[in-house]
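> missing the sequence, but the structure's below:
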């Protein structure tokens, strides 16, 4: 039978979030109920609250989560109660044109649960990124559950569900950073610093972190940046070029997603270098640049969706790296908080005071 749990809901654009009763139905065919153990506070949740994703209020926020499977619906054979899982928002279908081409990380028909979770009065909730994990339990499609080694703490494992995976994958999967490469990362919040960590693990020898906040640059150094650039005090493009022999970086990752930072990334790369956009722009943003510059510089301009990850491949791999001491996921956790503290965590994130606040149940 359906269960009632506590969850964080955004009722309207810009309104403070509320902790309310949420009704979670029993899992139907292909679905699973997960008891959430930890969920990171991601900037995407704030975008939902501000109406920056869509206007399908009320939203059940939270998506960067890990927990234990409580029950599964009919037809679920690869998941069982008691499994420790990280939730993902790109559960691949296996049958769309991207999957059939052998590129499931681009799946165009990803799965979410069919049944809605609701408020106590029956109002359907829109779960953030199809997950809705700022709740004691949540209903998802079974394909959104990726089993990982339970020796990892849920507090850090859940970070793979969005920000860390997006940044790490932007470097390793989308940017194809390899041994000896030079890399610049513009924007050193959670996603940008994960890109720094990914570039280090991939063997980059020069890793330039660019930001306007000295705290974020210090975090980047701790995660593997070899050089830092305070873009509020110096020309970021010129400095990246100087630090890479006058040529520019082989791979430049824009983890901010604004026209000015993308332009910096474009001109801070070497000829035939790669630009990766992983920061999410808003629909109103535009760029006006000389077309000849695109032609004459060559290379690749890429967008990274969720770090172009395949959860079944990448999540267990990254947890193994963490357990081996090679990927410092603990460094991303600035604080652990209660469910009632999400609104305050949004304020801290907005002011750049944390890499991640993590709700622990």
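Structure's in. What do you need? On a predicted model such as this, the values are computed, not experimentally measured, just so you know. Residues are numbered from 1 along each chain as shown.
> alpha carbons only for contacts and neighbour counts from here, please
Will do.
> Do a quick rundown of the helices in the stretch 51-200 of the chain.
Using DSSP state H, counting those that start in this stretch, the helices of the stretch 51-200 of the chain run over 97-100, 154-157, 163-169, 190-202.
> next one: the stretch 201-350 of the chain
Counting by DSSP H, counting those that start in this stretch, the helices of the stretch 201-350 of the chain are 214-222, 236-243, 259-268, 291-297, 311-323, 342-350.
> Reformat those helices as a markdown table; add mean neighbour count and distance to residue 51.
A markdown table is the format used below for the helices of the stretch 201-350 of the chain (neighbours: other CA atoms under 10 Å; distance: least, CA to CA, whole Å):
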| stretch | mean neighbour count | distance to residue 51 |
| --- | --- | --- |
| helix 214-222 | 19 | 27 |
| helix 236-243 | 20 | 32 |
| helix 259-268 | 21 | 21 |
| helix 291-297 | 11 | 33 |
| helix 311-323 | 18 | 27 |
| helix 342-350 | 17 | 15 |
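> between those helices, which one is nearest to residue 13?
Of all the helices of the stretch 201-350 of the chain, it is helix 342-350 that lies closest to residue 13, at 13.8 Å by CA to CA.
> contacting residues around that closest one?
Residues from elsewhere that reach helix 342-350 (CA atoms under 8 Å, 6 or more residues apart in numbering): 8, 16, 17, 41, 43, 46, 354, 355, 356, 357, 359.
> Second structure follows, compare the two:
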């Protein structure tokens, strides 16, 4: 039988979120119902509320979540009721051209649930990133459930569902940071600090954090940044070059998604260095660079999709590193809140007061 639960929706562009009753259908073939235990408040949820993704309102917000599988539909074999899982928004299909080339982290046909959750009047909801997890129970494709060690608390594990994985992967998977590399990270929110932590874990010798907020730069030090630059006070490109022997960084991760910070990243990299864009830009933004500079500097300009992760490979690995004390997921949790506190959490995010507010259900 369908279940009626509490969840948080964005009904219209810019409108305050609402806590309402959500109808969750029984799982159909290939689907699973997950009892959500914790879900991070990610900037992407705010993008949805502001109409920055699309206008398919109303949205069921939330996507950075962990919980326990409650029920599965026909044909599901990889997860079972009782499994502790992290929800992912790139459930690889295994058969698209990217998957068939052995690059499933680029999957062009990722799975989502076929059925829709609804309001009690039957209005269909658009789940954020195909998940919708600011809700007591959610319906997803079973491939969006990645089983991990249940010894990890949901407040920490759920963060791998989006922001932390995106930042870690931007540095390690997309940027290929390795032993002895110099790295600069521009933008030190949750994603940027995850890129810093990943760079440190990968063996980078110099990790430079760049932001306009001294509070965020202090957070960056906690995740292992060897140097910090407040770009309100110093020219970021000049400072990064100075800290890397005059050359620029081997890898620069842009975690803001603005033309001016992307330009900083471009000029702050060494010859043949790599720029990784993981900050999410709005559709109207454009960047302009001299083609001779693009040609003359060599190297690579990359975009990072979800940290180019493969959830089945990366989530369990990062949970293992967390449990060994080598990857501080708890450090990203600024506060725990309830479903009714999400609008206030968006305001704290705007003001730069939190790395992550985490909803606990």
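Arrived safely. Remember, it's a predicted structure, so these values are computed and weren't measured experimentally.
> hmm, back to that, show me the one of the helices of the stretch 51-200 of the first structure that comes nearest residue 337 of the first structure.
Short answer: helix 154-157, nearest of those by CA to CA, at 10.6 Å.
> Contacts for that closest one next, please.
With CA under 8 Å, 6+ apart as the contact definition, helix 154-157 of the first structure has outside contacts at 37-40, 65-67, 86, 319, 329-330, 333, 358, 360.
> so who does the nearest residue in space to residue 179 of the first structure that is not next to it in sequence touch?
Closest residue to residue 179 of the first structure in three dimensions, ignoring its sequence neighbours and counting by CA to CA, 6 or more residues apart in numbering: residue 203, at 4.1 Å. Neighbouring residues of residue 203 of the first structure by CA under 8 Å, 6+ apart: 177, 178, 179, 180, 181.
> Pipe the helices of the stretch 201-350 of the first structure into a markdown table and attach distance to residue 97 of the first structure per row.
A markdown table is the format used below for the helices of the stretch 201-350 of the first structure (distance: least, CA to CA, whole Å):
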| stretch | distance to residue 97 of the first structure |
| --- | --- |
| helix 214-222 | 38 |
| helix 236-243 | 39 |
| helix 259-268 | 30 |
| helix 291-297 | 29 |
| helix 311-323 | 19 |
| helix 342-350 | 38 |
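> Residue 105 of the first structure is nearest to which of those?
helix 311-323 (8.4 Å).
> Average offset of that closest one relative to the second structure?
The superposed helix 311-323 of the first structure is, by mean CA distance after the TM-score superposition for the first structure, a mean 0.2 Å from where its aligned residues fall in the second structure.
> picking that back up, quick one: which of the contacts of helix 342-350 of the first structure sit in strands?
Using DSSP state E, the members of those that fall in strands are 8, 357, 359.
> can you pull the contacts of residue 128 of the second structure?
45, 48, 59, 60, 61, 62, 63.
> How about the contacts made by the second one?
By CA under 8 Å, 6+ apart, the contact list for residue 48 of the second structure reads 10, 54, 59, 61, 128.
> Next, count neighbours for the second one.
Residues within reach of residue 54 of the second structure, counting by other CA atoms under 10 Å, total 11.
> How far does stretch 332-342 of the second structure stretch from one end to the other?
End-to-end distance of stretch 332-342 of the second structure: 17 Å, with CA to CA, to the nearest Å as the criterion.
> Check which residues of it are buried.
Neighbour-count burial for stretch 332-342 of the second structure, counted by 16 or more other CA atoms under 10 Å, picks out 332, 333, 336, 337, 339, 342.
> In those, find the pair that's most separated.
Once CA to CA is applied, those give 332 and 339 as the farthest pair, at 19.1 Å.
> Go ahead and confirm residue 311 of the second structure touches residue 145.
No: look at residue 311 of the second structure against residue 145 with CA atoms under 8 Å: they stay out of range, at 9.0 Å.
> residues shared between the contacts of those two?
With contacts defined as CA under 8 Å, 6+ apart, the residues adjacent to both residue 311 of the second structure and residue 145 are residue 88.
> For burial, what's the neighbour tally of the residue nearest to residue 36 of the first structure when sequence neighbours are not counted?
With sequence-adjacent residues excluded and distances taken as CA to CA, 6+ apart, residue 36 of the first structure is closest to residue 67, at 4.3 Å. Other residues near residue 67 of the first structure come to 30 when the count uses other CA under 10 Å.
> Residue 324 of the second structure now?
Around residue 324 of the second structure there are 10 residues (other CA under 10 Å).
> now swap in residue 108 of the second structure and tell me
When neighbours are counted by other CA under 10 Å, residue 108 of the second structure registers 16.
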